[in-house]
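Chemist: 3D, please:
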Amino acid sequence: MAFRPALGKDYDRLEQDIWVHLGAEAAQVARSLSLPAGNSREIASSMMTVFSLFFGPEVKDEQVYFEGERAVVMVKRCPFLTRDTEMTREPAHLFSRCLAFAITTTEALNPGYTLRFVRSMCMGDRNCEMKIVRKDTLKEKKPSG
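Modeler: Have a look, this model is predicted:
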């Protein structure tokens, strides 16, 4: 927040770039720890391990697995949301940061997979729900007309 006045309109773009870079670093940490990332289950587990290493033990998650093609991570408690609530701020600004970090980490762990948010606590949902899926299973939306 200290940099926002100095950077002006460039702040949001630069901050997004930082979170993307941090996601790539998270994947590098996972590789250095030999955390697996061969399928959605391994990616979910490795991503949440690195998330805890980077942001502390306050993160509480539950992982649900569906075959090798997709996994769902439910975050029940988030350290970012906790800090934001302590400062009595509106948490919606957190979503773009978390999105950039989570997608970049997932795709850096295994380029064949990506992540989609289904629910987000900072956007008012009860918990966060992230779906990890193989990219080749996503159906492209074709323009109508």
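Chemist: rest of the way, CA atoms for contacts and neighbours
Modeler: Will do.
Chemist: Tell me which helix or strand comes right after the longest helix anywhere in the chain.
Modeler: The residue-count maximum for a helix in the chain (DSSP state H) belongs to helix 11-32. Remark: after helix 11-32, the chain's next helix or strand is helix 40-55, criterion DSSP states H and E.
Chemist: ok so, going back, how far off centre is the longest helix of the chain?
Modeler: Taking Cα atoms, centre = their mean, to the nearest Å, the mean C-alpha location of helix 11-32 is offset from the chain mean by 10 Å.
Chemist: can you pull the buried residues of it?
Modeler: Buried residues in helix 11-32, counted by 16 or more other Cα atoms under 10 Å: 16, 19-20, 22-30.
Chemist: Equivalent analysis for stretch 85-98, please.
Modeler: 91, 94-95, 97-98.
Chemist: State the helix or strand in which the residue most central in space within the chain lies.
Modeler: Using Cα atoms, centre = their mean, the residue of the chain that lies closest to the mean C-alpha position is Ala102, 2.0 Å off. Using DSSP H and E, Ala102 falls within helix 94-109.
Chemist: Here is the second sequence; please produce its structure so I can put it next to the first one:
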Amino acid sequence: MGKLLLTSTTYLYIEVMGMLNVDDIPAEVKWEIATRSSMGLAMGYSAAMRKFLNEKVAEELDEAVWTEGGKGIGDIASSLGIPTGNAQEIENAWNVIGEIVMPGVEAKVVESNPERVVDRVDKCSTCSQAKEAGFPTESVCRPCRAFNEAAIESLNPNYTMNFNKRMCLGDDYCESVIEKKHGITLEAAPAGYHEEEGD
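Modeler: This is a model prediction of the structure:
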């Protein structure tokens, strides 16, 4: 007796005697199924919110939920003992952990020094799954940005991530920059920022 398992990239035929047991399924297939299920749950949650709430409120809730998810990435890095002291270490940590929590992303470093790393993503599982589910890819843009930014800042609060290009908005690839946060200077501060109370 055999069982056919469908993954996003392969078909796997497993020979089993009698009933299929979870231990008969290879770890990488279980992992892919779990990841696709979690992403499906997140997208379903997002779609359901849009049925009951106006678009602006749904987007804000979506962004808040994904931000909270990203905040846990620093704890994962810490528990694994992965260093996150500069941009290169942060990118490495996010690459390792990202492969676990969001597999299916194909990225490469295009510029790297201790203070700044530029990544290029040529394949994004979040964008691909949105397309497969019939969601507009723009709907995953804000949550993805929020998740990534929160993840980077949880790895090292002195750094942040910004995007220059986004596949979900029609670009051919995503380009992100991990770099130190810039402090407020006198020139950039809002009017009255440095004034004493009562002046």
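Chemist: what's the TM-score here?
Modeler: The TM-score (TM-score structural alignment, normalised by the length of structure 1) is 0.85; 141 aligned residues with a Cα RMSD of 2.2 Å.
Chemist: Give me the mean deviation of the longest helix of structure 1 from structure 2.
Modeler: With mean Cα distance after the TM-score superposition for structure 1, helix 11-32 of structure 1 departs from structure 2 by a mean of 1.3 Å once superposed.
Chemist: Tell me which residues are up against that helix.
Modeler: Outside helix 11-32 of structure 1, the residues within contact range by Cα atoms under 8 Å, 6 or more residues apart in numbering are 3-4, 36, 46-47, 50-51, 54, 96-98, 100-106, 108-109.
Chemist: Can I get the buried part of these as one ChimeraX selection?
Modeler: Selection of buried members from these for ChimeraX, criterion 16+ other Cα under 10 Å:
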select :36,46,47,50,51,97,98,100,101,102,103,104,105,106,108,109
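Chemist: And Leu41 of structure 2, how far from Ser128 of structure 2?
Modeler: Here Leu41 of structure 2 is placed at a distance of 15 Å from Ser128 of structure 2 (Cα to Cα, to the nearest Å).
Chemist: between those two, who's got more neighbours?
Modeler: The neighbour comparison of Leu41 of structure 2 against Ser128 (other Cα atoms under 10 Å) goes to Ser128, with 17 against 12.
Chemist: So what does the more buried one match up with in structure 1?
Modeler: Superposed on structure 1 with TM-score structural alignment, Ser128 of structure 2 falls opposite Thr82.
Chemist: cool, Gln88 of structure 2 as well?
Modeler: The alignment partner of Gln88 of structure 2 in structure 1, by TM-score structural alignment, is Arg41.
Chemist: since we're on that match, how many residues are nearby?
Modeler: If you count neighbours by other Cα under 10 Å, Arg41 of structure 1 ends up with 24.
Chemist: How about the one 4 residues further on?
Modeler: Burial of Ser45 of structure 1 is recorded as 19 neighbouring residues (other Cα under 10 Å).
Chemist: who's in contact with the residue nearest to it when sequence neighbours are not counted?
Modeler: Closest residue to Ser45 of structure 1 apart from its sequence neighbours, by Cα to Cα, 6 or more residues apart in numbering: Gln63 at 7.6 Å. Taking Cα under 8 Å, 6+ apart, we find Gln63 of structure 1 in contact with 44-45, 71-74.
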